[in-house]
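**Q** let me see the structure of the following:
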Amino acid sequence: MSSTLVDRLRAGLPDGAVVTDPAITASYANDMASFCPAEPPAVVVLPRTAEEVQHVMRTATELRVPVVPQGARSGLSGAANTSADCIALSLVKMDRILEVNPVDRIAVVEPGVINADLSKAVLAEGLFYPPDPSSWEMCTIGGNIGTASGGLCCVKYGVTAEYVLGLEVVLADGRLMSTGRRTAKGVAGYDLTRLFVGSEGSLGIVVKAVLALRPAPPPQLVLAAEFDSVRAAGAAVCEIMSGGHVPSMLELMDRTTVRAVNSFAQMGLPESTEALLIAAFDTADPAADLAAVGALCEAGGASQVVPAEDQAESELLLQARRLSLTALEQVKGTTMIDDVCVPRSRLGDLMEGVEAIAGKHALTIGVVAHAGDGNTHPTVCFDAADPEESRRARESFDEIMALGLELGGTITGEHGVGVLKKEWLARELGPVGLEMQRAVKQAFDPLNLLNPGKLF
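**A** Coordinates of the predicted model:
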């Protein structure tokens, strides 16, 4: 590590903001993805202001040092992984909610704000910030913006990109740029705000965000429907959506996931089911909506349909769904969580295909899905200490992505590309698309200092 780099960083940052202790810097090396290379960074920087981020980027540009922006490092693609020559720029201390405006229905926040903290803060004002990734109690708004993350309620309310109105971004050379607006409408110039959403820290560093809010909806009620095949459950999803219903949540758990949740948390879910569909409504009359969807499920072959009678039962079912990925981690100790999104009409094909891939490779692969928008999370469970099983895990992961593209889908619906899916991004975009993406990167970051080696 260069003493010049550390001295220059410390010259413009407060005491404690620059960390060089190897025991600490090593803990910033990676996010939660498997099979993604990482090395401890040369130095970790923890700024508290936009001006401090600007100082870091000016120093990095002058010394030609790569910078990896980080949030809570809860990501699943290796986008926050560092190299030995880089600065890990952790934004977790920029965690202020600067404004909640009920009239304009916006919140202005720094990137280190925890998703759940924002949700609670705006709810106190009668407002609602919809994007709710499964990691919402730990993930940051900056990380959500970087990966264009979604969550359980996307089927009705949409994803992060639809709620980011404006940004303040520190560019690679240290300049501060504002994009977007505070207004409900605005079409002045290219939509650079959307360009930064999902860019995984490769174009600039978000230091402030203007987020759209909605009025808080009524409490939701939940229904669970058991099916004897994932094909039947997928068909029921199609009937629900084509019937004009607008659930606030429509989630699907396969047999493997249900059993994992029961083993992990003793939830008492029906282990005899092959697929458990969970639907929720936050409408004025959720019971009526659940009854209509329940009838569609029964007509589609559901063996049992159980609507929750109150909020407590609803929360129990939602907790079971939120625990899915954590529970699957306990099966073998390590997981690779895929993020393939397909058209809703192909959901049954994808889940059957994953089951065949699991059998082919003699692996446990659980599937949990945001069924309402076709975003599936096939989760490969394996023993990382077993080289042969690890090899099969990686092969199965790639086969699932290939299947997703074959079905007209995409390699990632909300987790991002990072390191894990670089090769697959090139396949999805094609040579012309990839060339244009690289041209955008070159325009914003000509020295390739921001999160190099990610995306492509």
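**Q** use CA for all of it now, contacts and neighbours both
**A** Will do.
**Q** and the top helix by length along the chain, how far from the chain's centre?
**A** The longest helix of the chain (DSSP state H) is helix 422-444. Averaging C-alpha positions (Cα atoms, centre = their mean, to the nearest Å) puts helix 422-444 21 Å from its chain's average.
**Q** show me what it is packed up against.
**A** The criterion is 3 or more Cα pairs under 8 Å, 6 or more residues apart in numbering; DSSP states H and E, and there are no helices or strands that helix 422-444 contacts.
**Q** got the buried residues for that helix?
**A** 422, 424-426, 441, 444 (16 or more other Cα atoms under 10 Å).
**Q** relative to residue 182, which of these is nearest.
**A** Distance to residue 182 across the buried residues of helix 422-444 (Cα to Cα) is lowest for residue 444, with 23.7 Å.
**Q** distance check, residue 127 against residue 151.
**A** Residue 127 sits 18 Å away from residue 151, going by Cα to Cα, to the nearest Å.
**Q** do the same with residue 363
**A** On the measure of Cα to Cα, residue 363 and residue 151 end up 27 Å apart.
**Q** those two - which one has more neighbours?
**A** residue 151 (21 against 17; other Cα atoms under 10 Å).
**Q** my read: that one touches residue 129, true?
**A** No: Residue 151 is beyond contact range of residue 129, at 11.6 Å (criterion: Cα atoms under 8 Å).
**Q** hey, what's in contact with both of the two?
**A** Here residue 151 and residue 129 have no joint contacts, going by Cα atoms under 8 Å, 6 or more residues apart in numbering.
**Q** just list what the strand or helix carrying residue 391 packs against, helices and strands only.
**A** If you go by DSSP states H and E, residue 391 is part of helix 387-406. Packing partners of helix 387-406 (3+ Cα pairs under 8 Å, 6+ apart): helix 347-361, strand 375-382.
**Q** for these, which one ends up most surrounded?
**A** strand 375-382 (a mean of 26; mean count of other Cα atoms under 10 Å).
**Q** wait, which of the helices and strands packed on helix 387-406 is closest to residue 39?
**A** strand 375-382 (23.1 Å).
**Q** quick one: distance of that closest one to the chain centre.
**A** Distance, stretch centre to chain centre, for strand 375-382: 14 Å (Cα atoms, centre = their mean).
**Q** one more to put side by side:
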Amino acid sequence: MDARSSDAPPAPDAPIRLEPTEPESIDLGAARSALAVLLPADRVSLDPAVLAEYAHDDAEWADFAESVAVVFAESVDDVVAVVRFAAASGLSVVPRGAGTGLSGGANASAGAIVLSLERMTRIVEVNPAERYAVAEAGVINDDLRQAVAAVGLWYPPDPASYRISTIGGNAATNAGGICCVKYGVTRDYVLGMRVVLADGSVVDLGRRTAKGVTGYDLTALMIGSEGTLGIIVELILKLLPLAGREERAVVGSFGSLEDAGRAVAAITSAGVVPSALELIDRTCIEAVDAWQHLGLPHGADTMLLATVDEPGAVGAERADAVAALMRDAGALGVERGASPEEVDRLFLARRLAYPSLERLGPVLTEDICVPRSAVPEMLARIQRAAADHDVVIANIAHAGDGNLHPLIIAPEGDDAAKARAKLAFDRIVDDCRALGGTVTGEHGVGLLKLPGAREELGERVLGMHRAIKDALDPRGVLNPGKAFPE
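**A** Purely as a prediction, here's the structure:
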């Protein structure tokens, strides 16, 4: 693969400093005409169908507006041109990867240009000796994983959307995934990045070395900032050796969510660190099986899916320990799998849970994270919220790190059910915070979690957020209204 150029990023023009302009005062027709001239025709779309498709991500019920235009950037220069144009025209920019987000973080707002980075798909460099890769923001997570696997390396972050989500989007939301219980989240694998700032300047942050503490950790600041502080266009990603892992799956079937939650707590307190520990409940099991006919155990209320990846006898002992802990917690049955095919089969239900549920109706997705010891109590509170508000709530979870995804389903067109779902959503957020949790573990705040974020952060910390935003984006050009309550 190509070696990354050592050239410095292009020098910006003088920063643009204009007074904020209200969207109502912008001549959108003139802005669209000027934008169409600024970039090649195939990179700018004013097609109403495209504007509608790119106006929102996969979050149900998050507000969005029609954008000024959709731009498909193919280079850093394209991104710079759009940001400078937006700043000079009184517009804003909403950056977007594959649009797989579940919090409304990529939703268009009035007077916004939606800037898609999905065409920036170059894997610029893979360095086996130093164990890093350099890739553009539009590279699909799984494409990167396959590319580095070809030289014996592994990129661990694996959100459920890994086959379709981009690494730029993963970094913007600090995405987690199934294996993060042992291997960490996206932030743990980003060494550095190239970022376009709100004035159109381009900066390189971070490093390529194994260690480095020069200055503030601005790389970490950008990760999880949801495109509100800068637009990530390229990433330097830490890799691990692929060799030395030998996955074994252990899947327990339980008669109740509470029993499965107790098994999670028991595994955690025993000091066993599985490489994955996932939960799906009866609603998910039945939805997946109705769609894909996998022969899942319909007699079970909840399935707990674990893997261990230590090689040889150590891995076998860990798998035995997990199976024993599941049985002691009341598992109705425990299934084992050691071959890659068996592991994939046993975990397929978890991968398919969300799209299976979407077939039942609009899904309002929670993303709470509680202390692992509080998982049983939080699952019980979710069930009570479902009963009290008369809504269907399916549960999937990265149970090993306390990250729960209650999925609230409301039939299409049923406004009363939608209102009850919103009440249940808010109650679950409150219960999560009462148990010492956080309102988002990996999806980001976006638009859906703004009220919960306000309560969690408090005014003093929100003031710190505003100060950082004002320092880097004083005119609010980048993804306004997202990530924290302004």
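**Q** thinking again about what came up before, the helix holding residue 391 of the first structure vs the second structure, average distance?
**A** Helix 387-406 of the first structure, aligned to the second structure and superposed, deviates on average by 0.8 Å (mean Cα distance after the TM-score superposition for the first structure).
**Q** that helix aligns to what range in the second structure?
**A** Aligned by TM-score structural alignment, helix 387-406 of the first structure falls on residues 415-434 of the second structure.
**Q** need the contact partners of the matching stretch.
**A** 364, 366, 368-370, 378, 381-382, 385-386, 389-391, 408-411, 438-439, 452, 456.
**Q** let me see the ranges of the strands in the stretch 1-150 of the first structure.
**A** Along the stretch 1-150 of the first structure, counting by DSSP state E, counting those that start in this stretch, strands occupy 18-19, 43-45, 67-70, 87-90, 97-101, 106-109, 127-128.
**Q** most tightly surrounded among those?
**A** Most buried among the strands of the stretch 1-150 of the first structure, counting by mean count of other Cα under 10 Å: strand 67-70, with a mean of 28.
**Q** so how much does it differ from the second structure once superposed?
**A** With mean Cα distance after the TM-score superposition for the first structure, strand 67-70 of the first structure averages 0.5 Å from its match.
**Q** which position in the second structure aligns with residue 61 of the first structure?
**A** Using TM-score structural alignment, residue 61 of the first structure pairs with residue 87 in the second structure.
**Q** what sits closest to that match if chain neighbours are left out?
**A** Of all residues not flanking residue 87 of the second structure in the chain, residue 477 sits nearest, at 6.3 Å (Cα to Cα, 6 or more residues apart in numbering).
**Q** swap in residue 307 of the first structure?
**A** In space, residue 307 of the first structure is closest to residue 223, 4.1 Å off (Cα to Cα, 6+ apart).
**Q** where does the one you found sit: helix, strand or coil?
**A** Assigned with DSSP: H, G, I helix; E, B strand; the rest coil, residue 223 of the first structure falls in the strand class.
**Q** that one -> the second structure?
**A** Using TM-score structural alignment, residue 223 of the first structure pairs with residue 250 in the second structure.
**Q** ok, now how distant is that match from residue 178 of the second structure?
**A** Relative to residue 178 of the second structure, and taking Cα to Cα, residue 250 of the second structure is found at 14 Å.
**Q** those two - which one has more neighbours?
**A** Applying other Cα under 10 Å to residue 250 of the second structure and residue 178 shows that residue 178 carries more neighbours, namely 28 against 24.
**Q** so which residues of the stretch 201-350 of the first structure form helices?
**A** For the stretch 201-350 of the first structure, the helices defined by DSSP state H, counting those that start in this stretch occupy 230-242, 255-265, 286-299, 311-322, 324-332, 347-361.
**Q** among those helices, which is nearest residue 179 of the first structure?
**A** Among the helices of the stretch 201-350 of the first structure, helix 311-322 sits nearest to residue 179 of the first structure (Cα to Cα), with 33.8 Å.
**Q** and the closest one, what other elements does it pack with?
**A** The contact analysis (3+ Cα pairs under 8 Å, 6+ apart) places helix 311-322 of the first structure against strand 221-227.
**Q** quick one, what contacts the counterpart of residue 165 of the first structure in the second structure?
**A** If you follow residue 165 of the first structure across to the second structure using TM-score structural alignment, you land on residue 191. Residue 191 of the second structure makes contact with 206-209, 219, 235-238, according to Cα under 8 Å, 6+ apart.
**Q** how close does the alignment partner in the first structure of residue 127 of the second structure get to residue 161 of the first structure?
**A** Counting by TM-score structural alignment, residue 127 of the second structure corresponds to residue 101 in the first structure. Separation of residue 101 of the first structure from residue 161 of the first structure (Cα to Cα): 20 Å.
**Q** just residue 174 of the first structure next, same as before
**A** In terms of Cα to Cα, residue 174 of the first structure sits 25 Å off from residue 161 of the first structure.
**Q** one more: residue 232 of the first structure?
**A** 32 Å.
**Q** need the counterpart of residue 293 of the first structure in the second structure.
**A** That one, residue 293 of the first structure, aligns with residue 322 by TM-score structural alignment.
**Q** and residue 438 of the first structure, by the same measure?
**A** The alignment partner of residue 438 of the first structure in the second structure, by TM-score structural alignment, is residue 466.
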